[in-house]
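Trainee: Okay, here's the prediction I keep looking at, along with the sequence it came from:
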Amino acid sequence: MVSPYKAIDAGVGANLNTVMGDAETLKRTTGAHINFNYNLDMFTALIAEIQFGTLAGGDTYTTTTGREFSNNFKSFCVRGQMQVGKIFYRLPHAIQKAYLSSGIGGINNNITSINRMSFKLPGYSTAGRPKSTNFFVPLRLGYEYRIKNAYKEPILKIDLGYQHNFVLGDDIDGFTANKKDIYSQLSLGFKIPLFGQRW
């Protein structure tokens, strides 16, 4: 039996962020996201997403470089998403809702707090830009749980995902050093189907 679904979903959620950049100490920070989803079929979608929140890392006093920062960021990305059921439709229904997603995005960095000087190495400092914009490539693994009505149509989608963002630059921590930055996100989201009835 073919189940009905809506072509357009809208979603909101929360993120737990971690930066792997030029600051030695990792910190977890929070953020939020809003997205709109165009469902090509039951298993594939195109997603436009806005995120905002804080990225942070480092420790002024305990690390050799003294690097520490806080970044109030905003980002936008477009990505495609495909669930396991698109290819392996004979697997158990619960497994079919796992998905892989990737695309392209941009992040606007606003460094609100930073330490560039080292207390352990007198005279050592790290240069960088307090405001910048970088492109990034998101790679996301996740699972979507659907709550359905009596007609087997989804009325709420709960999304749990882990996203690794490969930044095509070295600015999200405010330090220009020797490697491009990466930030990861663990997210929980809720999507509501809006309109565009399909079968």
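Mentor: Great, that's in hand.
Trainee: rest of the way, CA atoms for contacts and neighbours
Mentor: OK.
Trainee: Contacts for stretch 132-152 next, please.
Mentor: Residues from elsewhere that reach stretch 132-152 (C-alpha atoms under 8 Å, 6 or more residues apart in numbering): 3-4, 79, 97-110, 154-169, 171-172.
Trainee: go on, stretch 51-58?
Mentor: 17-19, 23-34, 66-76, 172-173.
Trainee: In strands, which of those appear?
Mentor: 17-19, 28-34, 68-76 (DSSP state E).
Trainee: Are any of those buried, and if so which?
Mentor: For the ones in strands among the contacts of stretch 51-58, a neighbour count by 16 or more other C-alpha atoms under 10 Å gives the buried set as 17-19, 29-34, 68-76.
Trainee: buried subset of the contacts of stretch 132-152?
Mentor: Applying 16+ other C-alpha under 10 Å to the contacts of stretch 132-152 flags 79, 97-110, 154-169, 171-172 as buried.
Trainee: Look up which helix or strand the spatially most distant residue from the centre of the chain falls in, please.
Mentor: Residue farthest from the centre of the chain, counting by C-alpha atoms, centre = their mean, is residue 122 at 37.3 Å. Remark: residue 122 resides in no helix or strand, with elements defined by DSSP states H and E.
Trainee: ok, and here's another one to check against it:
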Amino acid sequence: MNKDYTFVQQAPNYNTLKKRYLALLLVLFTVTAFGQSNFYKLSAGGGGGGTYSFTDVKQGKFGFGGYGTLDYHFTPFITTGLELQMGLLKGGDIINDAHNREFTNAYKSITLNAKFRAGEFTDFYYSDFLNYTKGFYLGTGVGVISNNMNKIVRYKGTYTFPGKDKSTNMVIPLNVGIDFYFPDGWGDIRYTFNINYQANVTIGEGLDGYNDSVNAGIENFNPDIYNFLSIGFKYSFGPKGLTNKTIR
């Protein structure tokens, strides 16, 4: 006597489906979390370095300056913020300058800067080189500089060099530099060591205190510029944001 056997596949019960669903969620959460990191949205810092002037006084000189910053982080690698700077700008030589001009400018400036770092655009997690250079940045901004000549040669014989001992000009900073990041005990980026090169283009004739015209036999065509090479430190704090970059 032959018997027919019919196999009926039993549908998974509720507990089985629940376990599979939770396992899938766990995998998705793990993958997502692996590609995300927290970052602090505020940072403050300061530093110092050397200045060098390029003005209508042909011979530039080295001076020194210091700065303080307060930045807001849109992402770990895109920031905007205020920079306060002060120091000495020097140029000329009363003996060797063709017009016997010399100045020392005890300046102060405040600028609003934006900076864009390489880490925003590179997948640095799998490359040591890209990871080491993820803090490389370019930036620019706008602000004002207050000039105060605490030393300046105003006379050559009977001729008086025109210009102001105190003035205010618009300044455009151009920044290139690199940040090196250091985590705190929780693995979040808390400390930053910075190297920055800044070229500051001024709109006006106040940087060297002279405002001569070509009629006086002194060329005065180019904008006044000073460079500032600095090192500094920043401390990150405040509310946290979330980025899809895994920062290490």
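Mentor: Done, it's in. Quick caveat: nothing in here was measured; it's all calculated off a predicted structure.
Trainee: and the gap between the residue farthest from the centre of structure 1 and residue 46 of structure 1?
Mentor: For residue 122 of structure 1, the distance to residue 46 of structure 1 (C-alpha to C-alpha, to the nearest Å) stands at 51 Å.
Trainee: what do you get for residue 146 of structure 1?
Mentor: For residue 146 of structure 1, the distance to residue 46 of structure 1 - C-alpha to C-alpha - is 18 Å.
Trainee: With residue 59 of structure 1 instead?
Mentor: Residue 59 of structure 1 is 39 Å from residue 46 of structure 1, by C-alpha to C-alpha.
Trainee: And residue 165 of structure 1, by the same measure?
Mentor: On the measure of C-alpha to C-alpha, residue 165 of structure 1 and residue 46 of structure 1 end up 18 Å apart.
Trainee: Now residue 102 of structure 2. Nearest residue, chain neighbours left out?
Mentor: Take residue 102 of structure 2 and drop its neighbours on the chain: the residue closest to it by C-alpha to C-alpha, 6 or more residues apart in numbering is residue 92, 4.1 Å away.
Trainee: what do we get in structure 1 for that neighbour?
Mentor: By TM-score structural alignment, residue 92 of structure 2 lines up with residue 58 in structure 1.
Trainee: quick one, strands of structure 1?
Mentor: Using DSSP E, strands in structure 1 cover 5-20, 28-39, 44-58, 68-83, 98-115, 131-148, 154-167, 182-198.
Trainee: Nearest to residue 90 of structure 1 among those strands would be which one?
Mentor: Ranking those by distance to residue 90 of structure 1, with C-alpha to C-alpha as the measure, places strand 68-83 first at 13.0 Å.
Trainee: which ones are touching residue 2 of structure 1?
Mentor: Going by C-alpha under 8 Å, 6+ apart, the list of residues near residue 2 of structure 1 reads residue 199.
Trainee: In structure 1, what residue corresponds to residue 144 of structure 2?
Mentor: Using TM-score structural alignment, residue 144 of structure 2 lines up with residue 106 in structure 1.
Trainee: Identify each buried residue in stretch 79-95 of structure 1, please.
Mentor: 79-85, 95.
Trainee: Grab the nearest non-local neighbour of residue 86 of structure 1.
Mentor: residue 43 (5.4 Å).
Trainee: Next, count neighbours for that neighbour.
Mentor: For residue 43 of structure 1, the count of nearby residues is 18 (other C-alpha atoms under 10 Å).
Trainee: wait, doesn't residue 197 of structure 1 sit right on residue 6?
Mentor: Yes: using C-alpha atoms under 8 Å, residue 197 of structure 1 is in contact with residue 6, at 4.7 Å.
Trainee: more crowded one of the two?
Mentor: Set side by side, residue 197 of structure 1 and residue 6 give different neighbour counts by other C-alpha under 10 Å, the larger being at residue 6 (21 against 12).
Trainee: Structure 2: which residue goes with that one?
Mentor: Per TM-score structural alignment, residue 6 of structure 1 is aligned with residue 40.
Trainee: what sits against that match?
Mentor: Contacts of residue 40 of structure 2 (C-alpha under 8 Å, 6+ apart): 73, 76, 188-190, 236-241.
Trainee: Ranking by neighbours, what's the top pick from those residues?
Mentor: In the contacts of residue 40 of structure 2, the most neighbours by other C-alpha under 10 Å go to residue 76, 24 neighbours.
Trainee: Residue 53 of structure 2 versus that one, what's the distance?
Mentor: 33 Å.
Trainee: swap in residue 26 of structure 2?
Mentor: With C-alpha to C-alpha as the criterion, residue 26 of structure 2 and residue 53 of structure 2 are 60 Å apart.
Trainee: do the same with residue 148 of structure 2
Mentor: Residue 148 of structure 2 is 15 Å from residue 53 of structure 2, by C-alpha to C-alpha.
Trainee: and what of residue 130 of structure 2?
Mentor: For residue 130 of structure 2 relative to residue 53 of structure 2 (C-alpha to C-alpha), the value is 34 Å.
Trainee: which one in structure 1 is aligned with residue 232 of structure 2?
Mentor: With TM-score structural alignment as the criterion, residue 232 of structure 2 matches residue 189.
Trainee: Find the residue closest to that match in space, skipping its chain neighbours.
Mentor: residue 13 (3.9 Å).
Trainee: swap in residue 63 of structure 1?
Mentor: residue 24 is the one closest to residue 63 of structure 1 (C-alpha to C-alpha, 6+ apart), at 6.9 Å.
Trainee: picking that back up, output the buried residues of stretch 79-95 of structure 1 as TSV; include the columns distance to residue 54 of structure 1.
Mentor: Formatted as TSV, the buried residues of stretch 79-95 of structure 1 follow (distance: C-alpha to C-alpha, whole Å):
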residue	distance to residue 54 of structure 1
79	22
80	25
81	25
82	29
83	30
84	32
85	35
95	33
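Trainee: Alright, I will stop here.
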